Every structure is written in structure tokens, then in C-alpha cells.
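Q: I'll drop the sequence and a predicted model, then ask my questions.
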Amino acid sequence: MGAGVVIVGGGQAGLQLATSLRQGGYGEAIRIIGAEPYAPYQRPPLSKAVLSGEAGVDTVPLRAPAFFADNRLDLVTGRRVEAIDPGARTVTAGADTIAYDHLIVATGADVRKLPVPGAELEGVLYLRGLDDALKLKEALARPRQVVVIGGGFIGLEVAASATKLGSKAVVVEALPRVLARSTAPAMASAIVRRHGEKGVEIKTGAGVSRIEGEGAVSAVVLSDGTKLPADLVVVGIGVVPAAGIAQAAGIATDNGIVVDELLRTSAPGVFAIGDVARFPTRFAPKPVLVESVQNAIDQGKAVAATILGKPKPYDAVPWFWSDQFDMKLQTTGLAFDVEEAVVRGDPDSLAFSVFLLRGGRVIAVDTLNKPADHMIGRRLVTAGTRLSAAEIADPSFDLKQAAADPARG
């Protein structure tokens, strides 16, 4: 018997890897070591269903407790791995030194902290893990004056959830528009309009200079001197890959753990997957980090295949979704060097799509309440399908047929 597989990180990526290994007939030991006190759980509900009370500690786990015993998965929670020794092929967790044949670093990412005076005041919260969500849920149990700092997916989802719970929400975004790194301008405009109709105020091009309060937060002061009353502040300004343990072990990092097309790090026998892994992809001109459930699941499956002796370069098309009020936003592809954005449908209807092109090929698709367009969009992006702006904008044009046409690839 060998030392088996050790997975550092108890999230979606690590659990998928372990599950795929057992499904593929892997017979050696598999140990999952997670820093949080919970078994692997779903993260998407944290900013939505958990805040509303529709989901909680009992409903977000990805698997029932019996699953781990039934599949001989040694799950260790509330434990942090402090060090990796690639030469000895061991990790250190507390007083224990644990050997491995294959090590997978799936440590995810940590919230980016707001570097302004007053950020440490009571009532300034972040949202990354289940404990964060439960704390925020408690804070939103009564109506609040909420300032959300950051106009990305998490910030807008929190603003929507807070509004539905009876609070007044103001979103502050430093960039000229919300969702600037993730969606097309036309899509962002429609989402902003719907938030406004629901009572959310959104301020763009607005930096934060400080947070005020005597012990607890009372206001957020913007760079132009505007003072926003607040008794609750939620910061959602992005994340930082949790790559410190790999960097300390001499494993190559670059704002994330650097991996190759098989998700292997610079250390023999060590892989990295999920939010922490910076990987090469044909969908981008340079290695990227992708923070999504899809990426975590697909990378877990890919590394399992490699360990099982069936390696295949990771080539999954990225996709993501976000639920806000009555809007389901879905994106696929990576919008690098976009040359043309073409709207299909009526943005005022809250059911439309935006196709992003480079060199006449579809490289990304954003959809709002158009799940069929999203599914076809995945196929178009994967194939690099050539489409004209006129074809995309024509509602009678058959996208499905175009996606199946090899001559357009």
C-alpha cells in the first residue's frame, strides 16, 4: 500500500477530485484536510439562500456524512496544513506529519481586505465562508442601512439579498461600471437598471477613503467627501489566491499557484486546482485564475484522470452564473481583447444575450434569463465558431445550427 492522496482544502474542487478517484477505481488512501469546521459545502448559496434563511448549515453540505465513510474518504475538518515538504513528500498539520504519493493543493482564495481607516470597526463584514454568511444573516435579521463596497457578483448578490430582506442597500464601485471584469457593458447596464428599480442605489467611479464610527460603523466616506450613512458594511472587493503554503515550500507561484496543462505544479507529485490555480488555457492569451464552481469541479475531474493514468490536458470552457432578484445572469468564455459586442434580443425585456467577438469568432457570451442561449454559447465558445454581427442580432438566425457547423470553426 502506498501513501495515497492528500488533498489540502475541503471545498468543491477537493471533494470532486476524491469522488472521481473512487469512481475511477482508485484504491489507496484519500485524505481531505480542511481548515473550516465543516464538511465540504456549496458556496453559491452563501450570498443568497443562506442570507434569506432558505438554506443553512444542514442544507448546504455537498454530501451526506455517510458518503465519506462509504467511500473510504478520511475527512479532517478544522485543521490547517502548515507546511509542505516536496522532497520528503509530506505535509505538516499540527503535530502530525502526513506522507503522500500525490498532493493536491485546493486551498481556494481569501477575501481581499479593504485598506482604509475604520475597516476594523464592528459592523464591517466580508463574505467568503459559511461562518461569514451566518454572521451576515444575523446582521440582516432587522432592516439595515447597508453599504456594499464592490460591484462584482458577490457585492450585487448581497445587495439584492439585503434589499429583499427589507434593508436599504447602496453599492459603491471604484471602477466606472459594475461587473467591469466579468460582463459586457450592455449586460451591466441592464443589471444596474433592474437593481435601481428594486431600490438599490449604485455609485460607480467612487473610491472609499475611510469608514467612520465610534466602536461600530456609522458611515462610509467616499473619496469625493460624500458621506453615506451605514450601520452595516459588506466588503466584496475580490479575493487573493491562498498560495502561501505552496510559495513557502518553493513551489512556483504568480498570484496563484502556477500549473501546466495537466494542473501539475513545479514540484513532482503536487497538483493545484480550483481558485488557487493559475493555469494555461486556449481561451485566454495568458495563464488565468478562474473562480467558479464549474472550474473547481472540472479541474478535480481532470487531476483524478491523471492520477488514474488517463491524463488529458485541461480544456474546459469556463462558465459562471449569478442570481440577483428575478435575474439569472450566465456567462461563458473569457473576454480578452474583445473587438465587438453584439446584442441579441431586447435589453429592456431582461431576457437577452451579448455575444463577444474577436477576429469574427465567438469568445464569450453573457446571457440574462436566456438559458438556451447560454448552453449554445458554451458550444460556440468551445468551437471558436465564426459568426457575423448581423447573424447574431437576427432573432430568426439558428444559433444551434451554426454551433453544429464544422465549417464555421
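A: Now that the structure is in, tell me what you want to look at.
Q: use CA for all of it now, contacts and neighbours both
A: Fine.
Q: Next, work out how far apart residue 238 and residue 181 are.
A: 11 Å (C-alpha to C-alpha, to the nearest Å).
Q: Which of these two has more residues huddled nearby?
A: Per other C-alpha atoms under 10 Å, whichever of residue 238 and residue 181 has more neighbours is residue 238, with 17 against 12.
Q: tell me, how many neighbours does the residue lying closest to the more buried one once chain neighbours are set aside end up with?
A: Of all residues not flanking residue 238 in the chain, residue 112 sits nearest, at 5.6 Å (C-alpha to C-alpha, 6 or more residues apart in numbering). Using other C-alpha under 10 Å, residue 112 has 14 neighbouring residues.
Q: So residue 112 is in contact with residue 240, correct?
A: Yes. At 5.8 Å, residue 112 counts as touching residue 240 under the criterion of C-alpha atoms under 8 Å.
Q: okay, how far is it across stretch 212-232, tip to tip?
A: Rule used - C-alpha to C-alpha; the end-to-end distance of stretch 212-232 is 11 Å.
Q: Need the contact partners of it.
A: 118, 121-125, 139, 144-147, 206-211, 233 (C-alpha atoms under 8 Å, 6 or more residues apart in numbering).
Q: Which members of the residues you listed occur in helices, if any?
A: Taking DSSP state H, the ones among these that sit in helices are residue 139.
Q: structure B:
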Amino acid sequence: MTTGCIVIVGAGQSAAVAAHALRDGGHDGAIVMVGREPHRPYERPPLSKAVLVGAEEPRLDVLADDDWLRCNVDLLSGIEAVRLDPAQRRLHLAGGRTIDYDKCLLATGGEPRLLPWAPCGGERIHYLRTVDDARRLRASLRARPRIAILGGGFLGLEVAHSALAAGAVVTVIESAPALLTRFLPAEVSGWLEATLRSEGAHLRLGTSVTRVEPMGDRPLLLVTGDGERLEVDELLVCVGMSPNDALAREAGLAIAPGAGVLVDASCRTSDPNVYACGDCASQQRPGQQQPTRLESWQNANEQARIAAAAMLGSAPPVPPFPWFWTEQGRHNIQMLGLPAAGLDYVRRGDPASGKALWIGHRGGVPMQGVALNAGGELRALRPLFDRARPVPMHEFAQDHLNLRAWAKQLLAEPAATL
């Protein structure tokens, strides 16, 4: 049982999960949560899908009403945290209020990377991070506009499918010559491209927009780096996210070389009483050359639980193998593990049939799994990834093989026989 005040800066996924874990872990003192948005913590993955095109907006709350009440959180919504004073253990809020804390958790998330020629809130120009952003974009899709999506990452492609479903004319502009090759094997990237084109999306790969020219009541005119001029009714900018690390940076906390609040394995910052988790936190991970941020639903949850355990002095949960997922229209893609240079990929199934599974390995040791509409099969293989030892990849590729039984058999055998 612990007492004292824990302040959580941010009111998103990580913040809500951390508050729940703190109460479950026996924290009996105050929990104060400070959030800029006027909402209770909500889920963000549906913003690019169901919120845009669902018949009704889904319920987005991270925690059910009963769980939220049990957390007994003092939620200060619509308020900006302006300064953190680790020496005094004090958080300063806009308007002059201060909160003294015993422990502080930074769960400040991130913000869309802005382009100077596409101002946030500009007429016909959209960024997507909040539920209010999604509602504004949904309203614009009702007119079945011509919409350009700048950025062919997971978020941009999810919105592309949603916009197509809403009847919009969709153009995706991506500076890389192929889609998502930093995260997916080339074969999956090619399948994504072919699928989008077959569903009616126009793809402009290997180019970027250099400027946008508003035309009054007329459409926006986009000018690309190769000289193409595109008239569109709406523009969505999805060119990445920047971590909200300014509060930590100005407080003198360590910042990772590539941005993000630097944390250790317990999500502790360079100050022993300040922790960070989720999209704002950068952590050194096995197999990575430098600290990295993982912008994922799973990481937001797991880091929140790890930080809560550390603040309580409890044993940390075992960190799981990184897991990501994305809904691309009617297709589900799940990724287990992190991409790495030099992996050899073995495929099972046929993407043309709508179902396939890839394992990227190094010397037979599974490093990354990618499932196309085959999430259950990938989950069955997860213990093999955890073991980090060679497996017979030629057997995996056999379509008749029962993967669950195969994985179970391999796990029962001593490592020397594999």
C-alpha cells in the first residue's frame, strides 16, 4: 500500500492504464491527471476508421465507467501543464495553479508533425490526432470530396480506406518509392499498393507536395516536387508525429538523441521521481542501436503498467514482444517484433487469397512476424519469438502444417535438437 500524490501529465491511453494499474497495485493516495483535451481518456485507433465512417460514433473510453470510478482520479481536463520543477516536485499549470507530487508520470503523447505551408486548422486542411480532428474530417467526407492524403504511413493508409468507403476520390502522396518498407517486407508493401489501387485510390509514390495554393471557394491546388498540379477539395497531412517532450526538456530531464523523454527499463527518467511512458518516451531496447519510441497501442499500455509498478516499488510485468496491428479496409495486418536490416523472410499462404503469414528471421531465429488476416496463427507462434532460438523455417512454409501443434512440439524439444 502506498500513499502520497501521484500526478499524471496527459490524459490519454497510457495515462488511464497507469491510473488503473496504480489502484490495482495498492496505491491509496491521490491521483491527479492533467489533460489538455476536454475529454476523459479515450482510445485513438478508431479515429481513422469507425469514427470516420461508422453509422454511429463508437464509445471510445479507455476504461469502463465502473473502472474509471474505482480509479478515483482527480481529472483536470482542458488545462495545460506549463512547467515541471523536479527539484521541488511541483507541477505548474496554466493560470497559476501548482500541484506538489511525490511521483510524476509524463504521459504527454505526441503531436502531428506540422508542415509550414499547411497550417493546422486551415480551411480544408486536416491533421488527425484527436477525436475533434476526426469529427471535423468525418463532416468533410460527407460531401464525397476529392481528398489528398499526404503521407503513406499506417495512419494515412487507414484513412485512405475509410475515405474510399465514404465515397471520396482519394489520392495518396508518399515521398518514398514504396509503401511502409521501413516496417514491412517488400512483398507485403507491394500487396498493399496493389490493393489500394484496385479499390480506386490514386497513388503518387516517390514525390512530395512542395506547396498548396488556396483558391477561395474553389479547390486547393497542390504542387508536387515533380511539377504535377492536383486540384483537391480536402487535404489530410499524415507525415509523422513528434513527441511532446518540451515539459521534460525544459525541466532539464534527459532527452533521447532522436527526441523523446529518455527512460530506463522501468520507465524512470533521469530524475528518480519522474517517469514517462507511451508515445513521448524513448527507451533502449534489445537489438536496437539507440533508444527508440514505439508508437503503438500495446506499448502505451505496457509501459504504463511498467511505470506504475516502478512507482509502487513492485515487481515489473514481463515486457512482451512488441506487437502492432492495423486495419486496412477489410484487411487486418498484425506485426510481431521489430523490423531489422538483413532479415530473410519466409512466407506461408498466398496474399492473393487474402491470407498469408511471413516470418523474418536471422539464421532461423524469428525476429519479425507479419500476418495478413492471420492474426490467430501469428499469436500461436509468439512463444517461438520469445525463446529467440533457431527453428526449422522450411517446415513453417508448408501450407498443410498445423502451426499450433508445430509450435507446441518445438517448445517441448530441447534447443540442441532444433
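A: Perfect, I can see it now. What you see is a predicted model, and the numbers here were worked out from it, not measured in a lab.
Q: Superposed, what's their TM-score?
A: Once superposed, chain against chain, the TM-score is 0.94 (TM-score structural alignment, normalised by the length of the first structure); 408 aligned residues with a C-alpha RMSD of 2.1 Å.
Q: quick one: contacts for residue 71 of the first structure?
A: With C-alpha under 8 Å, 6+ apart, residue 71 of the first structure has these contacts: 19, 22.
Q: which residue lines up with it in the second structure?
A: Using TM-score structural alignment, the equivalent of residue 71 of the first structure in the second structure is residue 71.
Q: Which stretch of the second structure lines up against the longest helix that the first structure contains?
A: In the first structure, taking DSSP H as the definition, the longest helix is helix 293-307. The alignment of helix 293-307 of the first structure onto the second structure (TM-score structural alignment) covers residues 297-311.
Q: Give me the contact list for that stretch.
A: With C-alpha under 8 Å, 6+ apart, stretch 297-311 of the second structure has contacts from 13-15, 17-19, 21-22, 25, 45, 103, 105, 266-268, 275-279, 315-317, 319, 322-324.
Q: Mean distance between it and the first structure after superposition?
A: Its aligned residues in the first structure lie a mean 1.1 Å from stretch 297-311 of the second structure after superposition (mean C-alpha distance after the TM-score superposition for the first structure).
Q: Please report how far residue 220 of the second structure lies from residue 11 of the second structure.
A: 35 Å.
Q: Who has more neighbours out of those two?
A: residue 11 (27 against 23).
Q: isn't the more buried one right up against residue 43?
A: No. In this structure, residue 11 of the second structure is not within contact of residue 43 by C-alpha under 8 Å, at 10.8 Å.
Q: which one is residue 84 of the second structure nearest to, not counting chain neighbours?
A: By the measure of C-alpha to C-alpha, 6+ apart, the closest residue to residue 84 of the second structure outside its immediate chain neighbours is residue 91, 4.7 Å from it.
Q: So the one you found: helix, strand or coil?
A: strand (DSSP: H, G, I helix; E, B strand; the rest coil).
Q: Kindly report the same for residue 22 of the second structure.
A: With three-state DSSP as the basis, residue 22 of the second structure sits in helix.
Q: what number of residues lie near it?
A: 25.
Q: is it true that residue 409 of the second structure lies in a strand?
A: No. Using three-state DSSP, the assignment for residue 409 of the second structure is helix, not a strand.
Q: Could you report the neighbour count for it?
A: Residue 409 of the second structure, neighbours per other C-alpha under 10 Å, totals 10.
Q: where does the closest residue to residue 409 of the first structure other than its chain neighbours sit relative to residue 280 of the first structure, distance-wise?
A: Among residues not flanking residue 409 of the first structure along the chain, residue 385 sits closest, at 4.6 Å (C-alpha to C-alpha, 6+ apart). Residue 385 of the first structure is 21 Å from residue 280 of the first structure, where distance means C-alpha to C-alpha.
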